[in-house]
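Asks: sequence-free structure coming up:
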């Protein structure tokens, strides 16, 4: 019997009556709304870094240096995420997923809303970028615990045979959050003149976050704790320090190391097409900002539609196959997509984004949450997938816009060095994913216990 089949066979039947159905709908709404808000907040900063912050907070530099400094503050959010992942992973594995997610949402929302009232460098000098950096650190810290918790709330509530689909729901929040952010900026730049947009218009996008967070917080409080965590807690099989267990137990090292490598392509890809592409198109290629933002928004809409289809497929075939095939395809597609970008034609730019960002990224991203959740037992699952997602986020996500900007600058505007780097990440991640074995026997800790309610995939 294959690993996938054995994991499936070990799962208990989960009945879903009318009451359960209503609660599952609430779980889906909570996961989708929560991650959409969190990613809106986090990547709104990325869009602003390319269009606003380089001018308002780093004004005494040339365009290249100002953009690099602005993107550096963007990268800091990823540097802090592993710390947030360890802290909130510990809390989530010890006291539960529900309360942890409520805290992460409040922190993220307050930090983003505070950016709406930040003074600029023209008003307070060097204090402006310092305050911006502090709030970005809070954002990164909060997001470090958000993604893993949202995925587990969905996967661990998912009925047998539908965990792949449920695990894909929080993933939809990423393209929706980014798409919402780029759409808001596009509308503001269309309705306001350049002077008003830079003076106060961009602040509206950040202020909206406070309203969204209040709604999301109320919904999250209404969701029950996951069955897997409740069962582990009742059986008293939680561990004292999940991060120590994760790093010291040799049976958990292999999936952790391979998971870090498999995540490389996904992080690099998203921050290339969703963040760097805006800077590259409007800066290096000289394309108009608003059409570029709408192109990114269109690609995000396509991705949001593809992700649940990928999740449904992860209930029929191993998620490793979906993820490995997707990151390999991304590595191959990088060169033709940059060739389309190099035309500096908005139509071809949009076509390239829709293909590689909408379809390809949506295909492998939809299976990612379920794939990583299946690597760990309940006691360390929050910490484990937080560790993979956030540590890899430092080199795979946060540094990507800086690396690509530097490579293109070194090549006098040529994108091929950057494309080669991205293709390499696709190859590395495809190989690492092929060696992952999700759903292996759950009794891997030094204090072996049977997984109270194992998550599984399969028809």
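Replies: That came through, no problem. Just so you know, these numbers come straight off a predicted model, no measurement behind them. Residues are numbered from 1 along each chain as shown.

Asks: alpha carbons only for contacts and neighbour counts from here, please
Replies: OK.

Asks: The closest residue to residue 188 other than its chain neighbours: how many residues sit nearby?
Replies: Distances taken as C-alpha to C-alpha, 6 or more residues apart in numbering put residue 201 closest to residue 188, at 6.5 Å, once the chain neighbours are dropped. A total of 19 residues lie near residue 201 under the criterion other C-alpha atoms under 10 Å.

Asks: Let me know whether residue 201 touches residue 190 as I believe.
Replies: No: counting by C-alpha atoms under 8 Å, residue 201 stays clear of residue 190, with 10.8 Å between them.

Asks: if we can go back for a sec, how near is the residue nearest to residue 188 to residue 340?
Replies: For residue 201, the distance to residue 340 equals 32 Å [C-alpha to C-alpha, to the nearest Å].

Asks: again, but for residue 397
Replies: Between residue 397 and residue 340 the distance, using C-alpha to C-alpha, works out to 23 Å.

Asks: More neighbours: these two, which one.
Replies: Looking at residue 397 and residue 340 with other C-alpha under 10 Å, you find the greater number of neighbours at residue 397, namely 27 against 18.

Asks: And for the spatially closest residue to the more buried one that is not a sequence neighbour, the neighbour number?
Replies: Among residues not flanking residue 397 along the chain, residue 267 sits closest, at 4.4 Å (C-alpha to C-alpha, 6+ apart). As a burial measure, residue 267 scores 22 neighbours (other C-alpha under 10 Å).

Asks: likewise residue 135?
Replies: Neighbours of residue 135 under the rule other C-alpha under 10 Å: 22.

Asks: What of the one 4 residues further on?
Replies: Neighbour count for residue 139, taken as other C-alpha under 10 Å: 29.

Asks: my guess is residue 431 meets residue 324, correct?
Replies: Yes: taking C-alpha under 8 Å as the definition, residue 431 is a contact partner of residue 324 at 7.4 Å.

Asks: Who has more neighbours out of the two?
Replies: Taking other C-alpha under 10 Å, residue 431 and residue 324 do not tie; residue 324 has more neighbours (23 against 16).

Asks: ok, now which ones touch the more buried one?
Replies: 364, 429, 430, 431, 433, 434 (C-alpha atoms under 8 Å, 6 or more residues apart in numbering).

Asks: And the fourth one, how far from residue 425?
Replies: Applying C-alpha to C-alpha, one obtains 10 Å for the distance of residue 431 from residue 425.

Asks: Once you drop chain neighbours, what's closest to residue 311?
Replies: Nearest residue to residue 311, sequence neighbours excluded (C-alpha to C-alpha, 6+ apart): residue 165, at 4.1 Å.

Asks: The most centrally placed residue in the chain: what's it in contact with?
Replies: Nearest to the geometric centre of the chain sits residue 174, at 5.9 Å (C-alpha atoms, centre = their mean). Listed by C-alpha under 8 Å, 6+ apart, the contact set of residue 174 reads 35, 36, 39, 40.

Asks: before we go on, here's another structure to hold up against the first:
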């Protein structure tokens, strides 16, 4: 399990490195380089729009790779998605700026971002099922939290490299070529990930399906027709996690550097510290999910996010590094209470024959609802000299919607489900005995 979980973590870390390095570049340099005729605000909005395209591609990627995973196995998904995302990321680092090739530059940027999202949409389902379908029942949440730790590791790799380059290069050097280096480094990371995953075995549950002929012929059709309500609920439930994460890691970076005049390196360090603490909290939350259930953790996380968004904005406005780090960390702690357990939660909601498609599409639908629009909406709402309370209102609203969606989902922790069923059976038997004639 440790070897499998490590391969899963490494893959998601590399894939999310590719995804996050674009978000950081969008917040810092892509606007002036690829949309120079726009105002600074419009340029940032346009850069975030290309960032959002990756989210729109993710459900499509989860449908394509989910079909492969449910028909041909989880292992091909792990290799194909990693290769696609890695190649697209390296290519982003090679795209000439608007000054060199004109309008073709943002078009190429848009296309490559779409391919990034396509690959990442397939990665999550394959990585999570690798651990969830191998793990022992009582520790499924813990082992499935390994790929959920990957995004934090990928973020730290991406922003650590950006921070190092930003601190050692002049602004002119960073804008001219320094921002491209993290994209080129993605090629080496992708090769390392493929080497780690070369000997990964197919999961026992898929092998059993293949042997018995139980594989779905059209997984996406089966999911949409038979489980559309579940799909919408999981997408809505996960929206707040994406909204909070990208508000902290992408929007706050742009807002602090542009509106509060915080040094780029200082704000990167604040966000990275908060994300590092989030990574440490992930396995702890997963263990709690194994003990007390997936649904209670998710409800608690949504509630925490709803209550914290106004303090988060207030602390960000102080421009004090310690207070900004604290605000970001508490926001991410609410988010991780949910996302630490969804690696086990979502696969448990779907039957094995459609699990790769159902879990991946639901997860990435949440990305569209919560991640694609949040940096754009937040940037537009924060346009002005006053506190961006509109951002807090927006994020609180998303948290409340997700809270309702989680409340409508069932508990899936196998031990708790069995205990509830046994208690229900005992109550029914007791009632029948009491009602029976003496």
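Replies: Right, received. Where do you want to start? What you are looking at is a predicted structure, and each value in this text was computed from that prediction instead of being measured.

Asks: Tell me how they score on TM after superposing.
Replies: The TM-score (TM-score structural alignment, normalised by the length of structure 2) is 0.92; 419 aligned residues with a C-alpha RMSD of 1.7 Å.

Asks: which residues of structure 2 does the host helix or strand of the residue nearest to the centre of structure 1 align to?
Replies: Assessed by DSSP states H and E, residue 174 of structure 1 sits inside helix 163-191. Helix 163-191 of structure 1 corresponds to residues 140-168 of structure 2 when matched by TM-score structural alignment.

Asks: mean deviation of the matching stretch from structure 1?
Replies: In the superposition against structure 1, stretch 140-168 of structure 2 averages 0.8 Å from its aligned positions (mean C-alpha distance after the TM-score superposition for structure 1).

Asks: And that stretch, what's buried?
Replies: Residues of stretch 140-168 of structure 2 classed as buried by neighbour count (16 or more other C-alpha atoms under 10 Å): 140-163, 165-166.

Asks: Please apply the same query to stretch 197-214 of structure 1.
Replies: By 16+ other C-alpha under 10 Å, the buried positions in stretch 197-214 of structure 1 come out as 197-198, 201-210, 212-213.

Asks: Can you pick out the most distant pair from those residues?
Replies: Farthest-apart pair in the buried residues of stretch 197-214 of structure 1 is 198 and 213; separation 24.8 Å (C-alpha to C-alpha).

Asks: picking that back up, alignment lookup: the residue nearest to residue 188 of structure 1 to structure 2.
Replies: Using TM-score structural alignment, the equivalent of residue 201 of structure 1 in structure 2 is residue 178.

Asks: Roughly how far does its match sit from residue 98 of structure 2?
Replies: For residue 178 of structure 2 relative to residue 98 of structure 2 (C-alpha to C-alpha), the value is 17 Å.

Asks: The longest helix belonging to structure 2 maps to which residues in structure 1?
Replies: In terms of residue count, the longest helix belonging to structure 2 (DSSP state H) is helix 40-72. The alignment of helix 40-72 of structure 2 onto structure 1 (TM-score structural alignment) covers residues 63-95.

Asks: Helix or strand next in line after the longest helix of structure 2, which one?
Replies: Using DSSP H and E, the next helix or strand after helix 40-72 of structure 2 towards the C-terminus is helix 74-92.

Asks: Go through that next one and flag the buried ones.
Replies: The neighbour-count check on helix 74-92 of structure 2 (16+ other C-alpha under 10 Å) flags 74-75, 77-92 as buried.

Asks: Superposed on structure 1, what's the mean shift for that helix?
Replies: Once fitted to structure 1, helix 74-92 of structure 2 is off its aligned match by 0.7 Å on average (mean C-alpha distance after the TM-score superposition for structure 1).

Asks: again, but for stretch 11-20 of structure 2
Replies: Mean for stretch 11-20 of structure 2 is 0.4 Å (mean C-alpha distance after the TM-score superposition for structure 1).

Asks: What range does that stretch cover in structure 1?
Replies: Counting by TM-score structural alignment, stretch 11-20 of structure 2 lines up with residues 34-43 of structure 1.

Asks: Stretch 251-261 of structure 2 too?
Replies: Aligned by TM-score structural alignment, stretch 251-261 of structure 2 corresponds to residues 276-286 of structure 1.

Asks: which outside residues touch that stretch?
Replies: Contacts of stretch 276-286 of structure 1 (C-alpha under 8 Å, 6+ apart): 47, 50-51, 287-289, 292-293, 341-342, 344, 400-401, 404-405, 413.

Asks: And for stretch 72-86 of structure 1?
Replies: 45-46, 49, 133, 136-145, 243, 383, 386-387, 390-391, 393-394, 397-399, 402.

Asks: what does stretch 92-108 of structure 1 give?
Replies: Contacts with stretch 92-108 of structure 1, where a contact means C-alpha under 8 Å, 6+ apart, come from 34, 38, 41-42, 88, 91, 138-139, 142-143, 145-146, 149-150, 152-153, 213, 216-217, 220-221, 223-226, 229, 238-240, 242, 378-383.

Asks: Please tell me how far residue 215 of structure 1 sits from residue 29 of structure 1.
Replies: When distance is defined by C-alpha to C-alpha, residue 215 of structure 1 is 11 Å away from residue 29 of structure 1.

Asks: and if you look at residue 283 of structure 1?
Replies: Applying C-alpha to C-alpha, the value for residue 283 of structure 1 to residue 29 of structure 1 is 38 Å.

Asks: How about residue 207 of structure 1?
Replies: Shown here: residue 207 of structure 1 relative to residue 29 of structure 1, a distance of 23 Å by C-alpha to C-alpha.

Asks: And for residue 254 of structure 1?
Replies: According to C-alpha to C-alpha, residue 254 of structure 1 stands 34 Å off from residue 29 of structure 1.

Asks: Neighbour count: those two, which is higher?
Replies: Each of residue 254 of structure 1 and residue 29 has its neighbours counted (other C-alpha under 10 Å); residue 29 has more, 18 against 14.

Asks: For that one, list the residues it contacts.
Replies: By C-alpha under 8 Å, 6+ apart, the contact set of residue 29 of structure 1 is residue 219.
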